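# Quick one, what's the 3D model for this:
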Amino acid sequence: MRQDFLIVGGGVVGMAVAYGLARAGQRVTVLDERDDALRASRGNAGLTWVQGKGIGMPRYAELSLDAVQAWPAFAEELQARTGVDLQYERRGGVDLCLDADEAETRQAEYRTLQTVSPRLAREFEWQYLHRDELLEHLPGLGERVHGGTWSPHDGHCNPLYLLRALYAASLDLGVTLHPATPVQSVARRAGRFVATTPRGDIEAERIVIAAGLGAQTLAPMLGLSGAVRPLRGQIIVTERLPLIDQLPTPQIRQTASGGYLIGDTHEDAGFDKGVTLNMVNALAAKAVRIFPRLSQARLVRAWGALRVMTPDGNPLYEASKACPGAYNINCHSGITLAAFHAGDLARAILDDCLSQDFPQFSGERFHVPA
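Take a look at the predicted model:
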């Protein structure tokens, strides 16, 4: 059967685009690697977040705002289609500042964003709250925390349930999925795109590279940018503890099952996704500084994963000029942007107007002559 789209990559980014295209009536095939692949989808805290996005690129902050505003309907739609509860909440969130210098830098960055973007000046709501003011949102917050920025836009979900729901909804819409099928090369032949795999060649009219770090080698084969690199993040999880009514933070959040998810590391470790004792100790110390009550909590899991980072940290959305019909989608914020990827971005790909609608995110920005 002829396929309209071939998507290389079955993580949150690729599956959100696959779902959006299938929902629009397209015939979609997804090729995914084996389960031991370097999956960025394992390395996140499940935040749907605006804060901290777009420093240096306000359009990214605007996209994040669009995405979180679309998230409630997106979550409801996925649950209605699949029966999977994404454990999604949007009651606001807090990005903590451990000291005064961090607090001053954060506030200056947000004010600058709102100065250069009229839309963010109107719509991006945030407020700096000192530690005592945050106790309402974060009961038991440690005295050695200076404060944090609060925003009503932010929320969180269960990222594993999100991925499960995207798979279930996509399969229900007729998406063909090939797991354990790593793509060795991609090419354009006789007006069609061909992905070479150990299971043979697979063809489609158009192709989307959503392969995370795999884009380093695959994207340039179609005249697209391979300018991505790994950035390791380590995460530790506590035992299940009584649920407390508190807002999520990027540093630590309590999941619906009661365990505390603790992360927020950024390590340039190449392709090493291992766990290190010194970082586990640092994460545990930070968690106790934030919530002293966790000093007696037992750790039950720890893992490392590789985020996908572009040179400037902002998303990469581009259409190939050399091979029309080929697209490259890459970002490190796949949870937040999932509703956008399944919505406006999928429509832009379908209508072949990605370059016109989102010119700021082209890979050409990494190759400007000196």
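# switch to C-alpha atoms for all contacts and neighbour counts from now on
OK.
# Strands of the stretch 201-350 of the chain, residue ranges please.
Remark: strands assigned in the stretch 201-350 of the chain by DSSP state E, counting those that start in this stretch are 206-209, 229-238, 252-254, 260-262, 299-309, 316-319, 326-330.
# Let's have these in CSV, adding mean neighbour count and distance to residue 245.
Output for those, formatted as CSV (neighbours: other C-alpha atoms under 10 Å; distance: least, C-alpha to C-alpha, whole Å):
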stretch, mean neighbour count, distance to residue 245
strand 206-209, 25, 40
strand 229-238, 22, 17
strand 252-254, 23, 9
strand 260-262, 24, 13
strand 299-309, 20, 21
strand 316-319, 25, 36
strand 326-330, 26, 34
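# another one to check against the first:
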Amino acid sequence: MPAAPEFSSAPRMRTDNDIAVVGGGVVGMCLAFGLAQKGLNVTVLDEGDRAFRASRGNFALVWLHTKGLGNPSYSRWSKRSVELWRQFADHLKEVSSIDVGLEQRGGFLLCLSEKEMLGRAGACDRLARELGNDRHPLEIMDHVQLSRFLPALGSDVVGGSFCPLDGHVNALRLFGGLHQACERLGVTYRPNNEVDDIRPAPGGFDISTPNGTISTPKIVLAAGLGNARLAPMVGLSAPVRAERGQIIVTEKLDRFLDYPIGNVRQTDEGGIMIGASKEEAGFNTGTTYPVLADLASDATRMFPILGKARVVRTWSALRVLSPDECPIYDQSTRFPGAFLVTCHSGITLAAVHALDLANQIAAGVLAPELGIFSARRFADVQKTA
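As a prediction, the model looks like this:
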């Protein structure tokens, strides 16, 4: 039998919140936005700028393509979010008055060798088989076909794939829009409140921060890499790790790229973003010349026009990855009212988090179909290994 809950004896502070969201990045703010739309009084506890905030360092793609290869449930969940993104962006603008710059004309993945091309075609075919009748459009194109959409394409590009559902946004405006919308909806945002401890208490939870203790009936852990430490406090598990991605940003150029590529995109302001590497570097958020040089080399082979562009800045950020790189959604059976949300596709999944997942959390129970994303799947794998 599970151990009996250990309730906190600390005095409870008088609060008027219905739910506390731990984490003020895109994932946490999308949930806060959705929860506030349901009429709940929401408090967001944010570590602040000391956090490993992927929200300010991501590539800002709204991306489906072959996402979910090997896990069709993840592909379907991502597709739902991609299809909801226009509705989400329009509603966010209504509340916040901020246009997040969503462009959703489709997106490409380009191949620089025949071997890459064979792998890309194989991945598209495999995903189509896995999804069956739920498959989404994916088209393989040769160099000539690609050039009709990408006139600046370099001769080294052998071919690629196209998904008409893909797109991208202005990540900083999305982040600002979420914060502005939440403020207008009455969400209480408390920065510089890293959570030290969470203790179950009568009727909810006591959350200890450097600035005091906050009591809440419900809690959502959306703290990215911090969820690994926090989840066990409420009887959950978040086996997540960091993966570093480096990004190059160029000066603003005349418009030449109307579609995002998996590793190159032209922002609505004209600058070119080039990325993003995948590195096992722990919590190191530095940049390295060899990796940046490889990113630049691939980008200039794809679009030679970039060879003359000046680099204005580089940075890196840490992805939040589960063992199978799919989201983790959970609710605690030991401590009812505690939820866990973690993923590395916070931009792509923003719409479904705000419009679907927040509604489920507000209702107090996750939909059965999300059970496949519980962290229990990792325990089951370990038992059968």
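# ok so, going back, distance to residue 133 of the first structure for the strands of the stretch 201-350 of the first structure - can I get that in CSV?
Converted to CSV, these look like this (distance: least, C-alpha to C-alpha, whole Å):
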stretch, distance to residue 133 of the first structure
strand 206-209, 45
strand 229-238, 26
strand 252-254, 18
strand 260-262, 22
strand 299-309, 29
strand 316-319, 38
strand 326-330, 38
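# quick one: which of the ones you listed is nearest residue 154 of the first structure?
Nearest to residue 154 of the first structure among these is strand 252-254; the distance by C-alpha to C-alpha comes to 12.6 Å.
# which SSE is the residue lying closest to residue 126 of the second structure once chain neighbours are set aside in?
Distance criterion C-alpha to C-alpha, 6 or more residues apart in numbering; nearest residue to residue 126 of the second structure, sequence neighbours excluded, is residue 69 at 7.6 Å. When secondary structure is defined by DSSP states H and E, residue 69 of the second structure falls outside every helix and strand.
# Residue 69 of the second structure matches what in the first structure?
Matched by TM-score structural alignment, residue 69 of the second structure corresponds to residue 55 in the first structure.
# That match contacts residue 115, doesn't it?
No - in this structure, residue 55 of the first structure is not within contact of residue 115 by C-alpha atoms under 8 Å, at 11.9 Å.
# the more surrounded of these two?
Neighbour count, other C-alpha atoms under 10 Å: between residue 55 of the first structure and residue 115, residue 55 has more, with 17 against 13.
# Now do the contacts for the more buried one.
61, 109-110, 113 (C-alpha atoms under 8 Å, 6 or more residues apart in numbering).
# How about residue 100 of the second structure?
With C-alpha under 8 Å, 6+ apart, residue 100 of the second structure has these contacts: 89, 93, 169-171, 173-174, 177.
# any idea how far residue 121 of the second structure is from it?
The gap separating residue 100 of the second structure from residue 121 of the second structure is 33 Å, by C-alpha to C-alpha, to the nearest Å.
# same thing with residue 207 of the second structure?
50 Å.
# go on, residue 31 of the second structure?
36 Å.
# more neighbours, these two?
Neighbour count, other C-alpha under 10 Å: between residue 31 of the second structure and residue 121, residue 31 has more, with 33 against 17.
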